[in-house]
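Enquirer: heads up, no residue letters with this:
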């Protein structure tokens, strides 16, 4: 095993975040000697510091935010400051959509000065930081500028962030392993503004991609009530693919 993803949260959207029915701290990606943090939502710094296994934000090489919504960015500024050791050691790269820094920015100016570099995402973009190379294959259908991630490591790992389902997702996220943000039990209607994937959408993606492993995360209220591990087991039976329901604190190695 050359890397791992630590799940510092598997909850998604406002009510799960507000009630902390699941943690919403985001993901820590390690590959060889490089560490990246993805979507530091509410409680990220607390989850990191209270983890039984020690994780040190000052060892991070960069931070990714897939989009500006609070359940993905609430702790971004404190995590940048932690990565930079209180601002005494300027370091790290922030990868984000341009609108995360525009208008009412989620990344404050004081925190930006602690970074070595800021890289804006674009559709079809390719990026490298240390041992980690990744792509943003397509802009998602979400109320704000949003991208998923496709990591080219010892295995190809896709992370489908928040989006309305559209058929091209299958072609853009062909990967050995797939992490899917599945917020809803039932698909959204065309008129709905809450643009998130549902369980049936995940099934369509898994059947189309046929990854070795699919990990479900970013659960909304209804998914949590129906017990994500049972839903994952059902999806495994339906698709023939190993489907795992993410758990707070889970460490998945690859």
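Expert: Received it, and whenever you're ready, just let me know what you need. Bear in mind that the values here come from a model prediction, so they are computed numbers and not experimental data. Numbering: from 1, shown residues only.
Enquirer: Please count neighbours and contacts with C-alpha atoms only from this point.
Expert: Will do.
Enquirer: Which stretches in the stretch 1-150 of the chain count as strands?
Expert: 3-9, 24-31, 34-38, 62-64, 93-96, 117-120, 125-129, 132-136, 149-152 (DSSP state E, counting those that start in this stretch).
Enquirer: How about the contacts made by the residue lying farthest from the centre of the chain?
Expert: For the chain, the largest distance from the centre (Cα atoms, centre = their mean) belongs to residue 88, which lies 28.0 Å off. Residue 88 sits next to no residue when contact means Cα atoms under 8 Å, 6 or more residues apart in numbering.
Enquirer: Structure two is appended below for comparative analysis:
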């Protein structure tokens, strides 16, 4: 059994500033692995609210070099390495967040990167074994051109995360047959934004799959997504699977490829 715990459901600069929906990313916990994905602003605060111990972090992933996806990563590295006293843990990122690029300075310092046990820079379709899990980076189209999404194969099911991307055909094949999909949907209906998906985009992606996920969580919602519950219902009716909007404390439990959800009270 594993749990996926959301430290918010928001994304973009306005949500990062206001923290109305929270931008702390999400965690995947199993018996032998605790992974934090896209630890944006407020990750440590939300973990404290929800009673999640940051010291118990084994791996950190930052999918690209935007603050709402890496801001708290250095603090989490300090927790993962026991206050930088032990060289341990796994750090995974795209090229821009770990090395920098012509457009972006690296988001995580050389010093912090030097203290982890393993450091991996991934590009689309690279594969990596993380203990018993198999991670495959996926393709995106975003204004950090090196952004990656990911698929994570576990004993309890296949998890997919689109990260930030506008609609591209490869999303259909990359996430076909996923058991649980986390989709970054920043705007409602057909309100398109460069580098991001709106609701109608993810509807097209899922309805084009040969095998749909069992459940979808709508994540990285922008400031103009004012009624996430209503929008999730709209998407669910169009794709005929449960759609749950990410909120602080949303917990997805996966076991034997089945998915259910509830909320951590705080």
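Expert: Nice, I can see it. Everything numeric here is computed off the predicted structure, so don't read it as measured data.
Enquirer: Need the TM-score from the superposition.
Expert: Taking TM-score structural alignment, normalised by the length of structure 1 as the basis, the two superposed chains have a TM-score of 0.92; 245 aligned residues with a Cα RMSD of 1.5 Å.
Enquirer: and the closest residue in space to residue 36 of structure 2 that isn't next to it in sequence, how many neighbours?
Expert: With Cα to Cα, 6 or more residues apart in numbering as the criterion, residue 36 of structure 2 has its nearest non-adjacent residue at 4.4 Å, and that residue is residue 27. Neighbour count of residue 27 of structure 2, defined by other Cα atoms under 10 Å: 23.
Enquirer: Could you double-check that residue 27 of structure 2 sits in contact with residue 2?
Expert: No: at 10.3 Å, residue 27 of structure 2 and residue 2 do not qualify as touching, with contact defined as Cα atoms under 8 Å.
Enquirer: So which residues of the stretch 51-200 of structure 2 form helices?
Expert: Taking DSSP state H, counting those that start in this stretch as the criterion, the stretch 51-200 of structure 2 carries its helices at 67-70, 73-80, 95-99, 110-114, 170-174, 199-207.
Enquirer: what's the mean distance for the next helix or strand after the last one versus structure 1?
Expert: What it means is helix 199-207 of structure 2. Next in sequence after helix 199-207 of structure 2, counting helices and strands by DSSP states H and E, comes strand 215-219. By mean Cα distance after the TM-score superposition for structure 1, the fitted strand 215-219 of structure 2 averages 0.8 Å away from its aligned residues in structure 1.
Enquirer: And strand 215-219 of structure 2, what does it pack against?
Expert: strand 180-187, strand 243-245 (3 or more Cα pairs under 8 Å, 6 or more residues apart in numbering; DSSP states H and E).
Enquirer: counterpart of it in structure 1, which residues?
Expert: The alignment of strand 215-219 of structure 2 onto structure 1 (TM-score structural alignment) covers residues 213-217.
Enquirer: For the matching stretch, what is the distance to the chain centroid?
Expert: 12 Å (Cα atoms, centre = their mean, to the nearest Å).
Enquirer: which residues are contacting that stretch?
Expert: 10-11, 176-183, 206, 232, 241-247.
Enquirer: buried set for it?
Expert: Of the residues in stretch 213-217 of structure 1, 213, 214, 215, 216, 217 count as buried by neighbour count, 16 or more other Cα atoms under 10 Å.
Enquirer: tell me which of those residues is nearest to residue 19 of structure 1?
Expert: residue 217 (16.9 Å; Cα to Cα).
Enquirer: check contacts around residue 236 of structure 2.
Expert: Per Cα under 8 Å, 6+ apart, neighbours of residue 236 of structure 2: 242, 243.
Enquirer: mind running it again at 10 Å?
Expert: Contact partners of residue 236 of structure 2, counting by Cα atoms under 10 Å, 6 or more residues apart in numbering, are 203, 215, 216, 230, 242, 243, 244.
Enquirer: now residue 149 of structure 1
Expert: Counting by Cα under 10 Å, 6+ apart, residue 149 of structure 1 has contacts 64, 66, 125-126, 134-138, 157-161, 172-173, 179.
Enquirer: Alignment lookup: it to structure 2.
Expert: Using TM-score structural alignment, the partner of residue 149 of structure 1 in structure 2 is residue 150.
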